[in-house]
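Colleague: Structural data only, the sequence is not supplied:
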């Protein structure tokens, strides 16, 4: 425990030091920014004073040159001030990210707003039973994604593993990225700068939206022709005595501008409204590209961030340039630019060409970004818990073997760890124990650590070996007035789902072994029928390749160990201290429980029962 406390103190010190560093830098920048703001105001004043004071000067150079010089200086100050403001905003975000790191170490992560509750699925009750998603969940603790793609990827990895062979490679990626705290925090910071959850789907939908000019290329040809003809007429009128026919060209261009104005603006305004998103994505991609990774998983992802010899960030900068040009629609010279150069047609065409070029590859880039963010979330968890072990996923080993296994959502100071082993296929651990002794928490410890193992993250244990399997649970069963479902019938439905997964289509073997975790089986019905049903279900479980744990208060079920070598009894016990209070050690032991405490619980609650 002392070792864990020392590790936690060291991690807290690191986060505190980073916060202090960023706060000092922020204070320094804020002072500089205030000075720049003051200088900017003075320079602006000099622009006005020099203009009105020197406008009657006989020298045009002095009359207009001095105000122009002050004007350029003012614009430079505006630019510098903008950069300073952006840097201060980034520092604020980095301070907040490190404060979140402290909250995780202090077990206050339940204050985080993103719980993943929307990912709970009635078809997958283990996501709720094991607290994978929802309030006070594993997802809430792990989540450190700025984009929706990253969030969805993390959700997918925690929901179900579809490819067990990739887990070792993902573990290597998590190990490597755990070391890069600055990289992880800057990736999250860049995504958070726009102040809301980035949703790439909107970006992808925009890219795949219909184009206007790509289907009317004659307009592009007409623009080029008109500009060439008008320019030629202007040159000829300047060099010869030709009449100013170029004015006709300008008139025709003005007509084209006004006829296409509505359609052009409708086509490019969605891009302008997402300009902050483009910049955020561009910065995130640029950060990913600059970093050189060693693990094969990360290196392969990194290679995908390039198309046609250009990196994604270069492509995003190209988009930013087009967008910046189209932003002239907000300026006073907008009509002039379009009449003289048919500005909208040119840059809208460039925008649509960009969309066409990127439409086939942009989704790949965002999938890479999503995976990087999800890996960053798992890596942050690994960084905060260096004492956790990376599990071994083995086809040939015992189905499950764990040493010093604890629940990762329980604070270390309150956590009790256990050793446990499922030795063979068909194994059923029948766990008896008194109320509040830790049976349900132990089931959840097995389940949530297995979920972590299959995601590629380290687990709360000193050793964890598990076979590829599917997790199914029946722990937190509730009745439903809406569906007219009793507690018992809800239980029956969940047990039936597990049996159907174990024996699909009525076959005698399953495609993938099931790790089942069942708490207080059939507690919603009478004792006599519960015993009959429980015995039959337990025997059915042992005749399959699947394995799991089943808890019960029915001590008559412990005799199942004598009927099958695949069923073994375990227990959690309670005791009474010197003050007559119940105490629990939360340690799993071999054999059936020998004590009960229901009457004692009633007594402690102030309910007198005659026995």
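Modeller: Ah, there it is. Please read these numbers as outputs of a predicted model, since none were measured by experiment. Residues are numbered from 1 along each chain as shown.

Colleague: from here on, contacts and neighbour counts on C-alpha atoms
Modeller: Will do.

Colleague: And the helix or strand encompassing residue 534, what's buried?
Modeller: Take DSSP states H and E as the rule and residue 534 turns out to sit in helix 527-542. For helix 527-542, a neighbour-count test (16 or more other CA atoms under 10 Å) marks 530-531, 534-535, 538-539, 541-542 as buried.

Colleague: again, but for stretch 576-594
Modeller: Applying a neighbour-count criterion of 16+ other CA under 10 Å, one finds 582, 586-589, 591-593 buried in stretch 576-594.

Colleague: Please compare the first structure with the one that follows:
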């Protein structure tokens, strides 16, 4: 897509310009540093106070350059993140690459469909969709792909995804902020734990002493200079020590709040920056407006309040600085006052931290789906049906490249259960995954790979890829029977959509045939929708018993010029052609 190429070249120009400024300021900063040393040397060698004033002025200039240099450094990181974002999108769109996190940690064989449909892992649906950068964003996207939403929630997600898909610049800004902030699992769990921990406030006596003792110290210092009495001198020493004792007695509470982590304020400041960017954007959909309302609940503006918390954490972290600890606390009990403000903030507003983190995660997950929608503008948002209608026109697998993808029509509105036959390699399993993956996308409000669709939201259950377990002493057959039992029990509780691929492979042909027919009978007694793929043509006779529920569909193969030809187009009826013997002869396995 041209937009990614244009933005990539634009950010290259911006990065080069800022890098030049960054280098110039770095050189200027070095020159000014040596100027400070030289001016101070002149002040000492000439015993001239004027040089000291010049030195102070140059120090102010140095500090300004230091701040400017840091700003340019941050800007370079930010633009580099935007460069990476657009470079990856170019590789994704133009070269069909997947340079994104695969969500391997979310793989599980226990989920009703995630393992069978390759929802997580290398070349998975998660990797195809994922544009999150924070731990919580990745977690929210994974949770979304494993969940079942209500019809209203699906419609709300659809509206939000449509709106966000047009906000390319804003989506990339959120992603870039998140990338450079390093909002990892450790930071997330630490802040979650902190927000839920008890608030340790200061006693009234401690607060009283934090004001009284520094005031008495100030009066003693004034008295010492005005009267020059040793009594005031002793008083100054005593009160200075008392200030330190009062502060050190609270040190363990301060350290408990810091939790042994360094630079907590930077993480919170990053959350604040992302939240501020969310708050400033204008949204028209109910979903996104709801997030803004959450962030501004109780008359708090989350971004500003988190900024305050970030500063309080930063000030508390100076307790580890020996100079600040002794001087500042010796005179004014600095950390006692900061801790008192910190405790009050935590008591009143600690709930803002998990709320803000949750919103960031949910927005990142929706941004991933919006990016997917933007990249695939020919895809359709299915109509959400409430009366059992389910049909797809030009349905294809979104992870298969468009140049290789074959699309098919399928309708479950009349006959709600399909018996699918076809020879080896004809496309049965791919079609099952195509239906399954698109149902997963439809169930979270995302567009699906079809030109038109109507979906009746149902829990999805799949039995396609089971494994035997040596660890649990469990055979493949037993693992499959357990999965089928779980599916049968579920469809007896509520209507479901079921995808089964060549079940009962771990038993003999007679058992397999009778068992498969038994499973079909059990499923169609309930309000079950779905597809079962089988090589056993006898199973197809079941449709004659239940023509109002069951329908036969097939994939065919043709032998042309001593070679197999697959068109991967679904047809009505039962498969007539076979290819296993032909392939084995072709490969000289049999005569």
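Modeller: Yep, that arrived. Model, not experiment: these values are computed from the prediction.

Colleague: hang on, the earlier thing: how close does the very next helix or strand once past the helix holding residue 534 of the first structure sit to the second structure?
Modeller: Next along the chain after helix 527-542 of the first structure, taking DSSP H and E as the criterion, comes strand 547-552. When the second structure is overlaid, strand 547-552 of the first structure sits 0.8 Å from its aligned residues on average, using mean CA distance after the TM-score superposition for the first structure.

Colleague: which one's the longest helix in the first structure?
Modeller: helix 2-54 (DSSP state H).

Colleague: Show the subsequent helix or strand relative to that helix.
Modeller: Next helix or strand after helix 2-54 of the first structure toward the C-terminus (DSSP H and E): helix 60-105.

Colleague: what's that next one packed up against?
Modeller: Using 3 or more CA pairs under 8 Å, 6 or more residues apart in numbering; DSSP states H and E, the elements in contact with helix 60-105 of the first structure are helix 2-54, helix 181-192.

Colleague: if we go to 10 Å?
Modeller: helix 2-54, helix 138-142, helix 181-192, helix 362-384 (3 or more CA pairs under 10 Å, 6 or more residues apart in numbering; DSSP states H and E).

Colleague: Could you say which one of those helices comes nearest to residue 263 of the first structure?
Modeller: For those, proximity to residue 263 of the first structure was assessed by CA to CA; helix 362-384 is nearest, at 25.6 Å.

Colleague: Read off where the helix or strand that the closest one is followed by ends up in the second structure.
Modeller: Once the chain leaves helix 362-384 of the first structure, the next helix or strand it forms, by DSSP H and E, is strand 392-393. Taken onto the second structure by TM-score structural alignment, strand 392-393 of the first structure occupies residues 383-384 there.

Colleague: And the matching stretch against the first structure, how far off on average?
Modeller: Stretch 383-384 of the second structure: mean distance to aligned residues in the first structure after superposition is 1.1 Å, counting by mean CA distance after the TM-score superposition for the first structure.

Colleague: Next, the angle from the helix holding residue 534 of the first structure to strand 547-552.
Modeller: Angle of helix 527-542 of the first structure versus strand 547-552, following axes from the mean of the first three to the mean of the last three CA atoms, to 10 degrees, is 170 degrees.

Colleague: So what touches helix 527-542 of the first structure?
Modeller: 425-430, 495-496, 498-499, 502-503, 514, 516, 520-525, 547-548, 550, 552, 554-560, 563-567 (CA atoms under 10 Å, 6 or more residues apart in numbering).

Colleague: from these, which ones fall inside helices?
Modeller: Those of the contacts of helix 527-542 of the first structure mapping onto helices are 495-496, 498-499, 502, 560, 563, per DSSP H.

Colleague: Give the PyMOL command for selecting the buried subset of these.
Modeller: With 16+ other CA under 10 Å as the criterion, this PyMOL line picks the buried residues out of these:
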select buried, resi 495+498+499+502+560
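
Colleague: What distance do you get for the equivalent of residue 90 of the first structure over in the second structure to residue 173 of the second structure?
Modeller: The pairwise alignment with the second structure assigns residue 90 of the first structure to residue 78, based on TM-score structural alignment. According to CA to CA, to the nearest Å, residue 78 of the second structure stands 9 Å off from residue 173 of the second structure.

Colleague: Where does the helix holding residue 534 of the first structure end up in the second structure?
Modeller: Helix 527-542 of the first structure corresponds to residues 509-524 in the second structure, going by TM-score structural alignment.

Colleague: mean offset of the matching stretch relative to the first structure (after superposition)
Modeller: With mean CA distance after the TM-score superposition for the first structure, stretch 509-524 of the second structure averages 1.6 Å from its match.

Colleague: neighbours around the residue lying closest to the match of residue 90 of the first structure once chain neighbours are set aside, how many?
Modeller: Leaving aside its sequence neighbours, residue 78 of the second structure sits nearest to residue 176 (CA to CA, 6 or more residues apart in numbering; 6.2 Å). Counted with other CA atoms under 10 Å, residues neighbouring residue 176 of the second structure total 23.

Colleague: Likewise for the one 4 residues further on?
Modeller: Other residues within reach of residue 180 of the second structure, judged by other CA under 10 Å, total 17.

Colleague: Now do the same contact list for it.
Modeller: Counted by CA under 10 Å, 6+ apart, residue 180 of the second structure has contacts 74, 77-81, 133-134, 270.

Colleague: try it again with 8 Å
Modeller: Neighbouring residues of residue 180 of the second structure by CA atoms under 8 Å, 6 or more residues apart in numbering: 77-78, 81.

Colleague: Contact partners for whatever residue of the second structure lines up with residue 289 of the first structure?
Modeller: With TM-score structural alignment as the criterion, residue 289 of the first structure lines up with residue 279 in the second structure. Residues in contact with residue 279 of the second structure (CA under 8 Å, 6+ apart) are 292, 295, 303.

Colleague: The same query, at a cut-off of 7 Å, please.
Modeller: Applying CA atoms under 7 Å, 6 or more residues apart in numbering to residue 279 of the second structure gives the contacts residue 292.

Colleague: Give me the mean deviation of whatever helix or strand it lives in from the first structure.
Modeller: Using DSSP H and E, residue 279 of the second structure falls within helix 264-280. Aligned to the first structure and superposed, helix 264-280 of the second structure gives a mean residue distance of 1.1 Å (mean CA distance after the TM-score superposition for the first structure).

Colleague: Stretch 61-77 of the second structure now?
Modeller: Here stretch 61-77 of the second structure, set against the first structure after superposition, deviates by a mean of 0.7 Å using mean CA distance after the TM-score superposition for the first structure.
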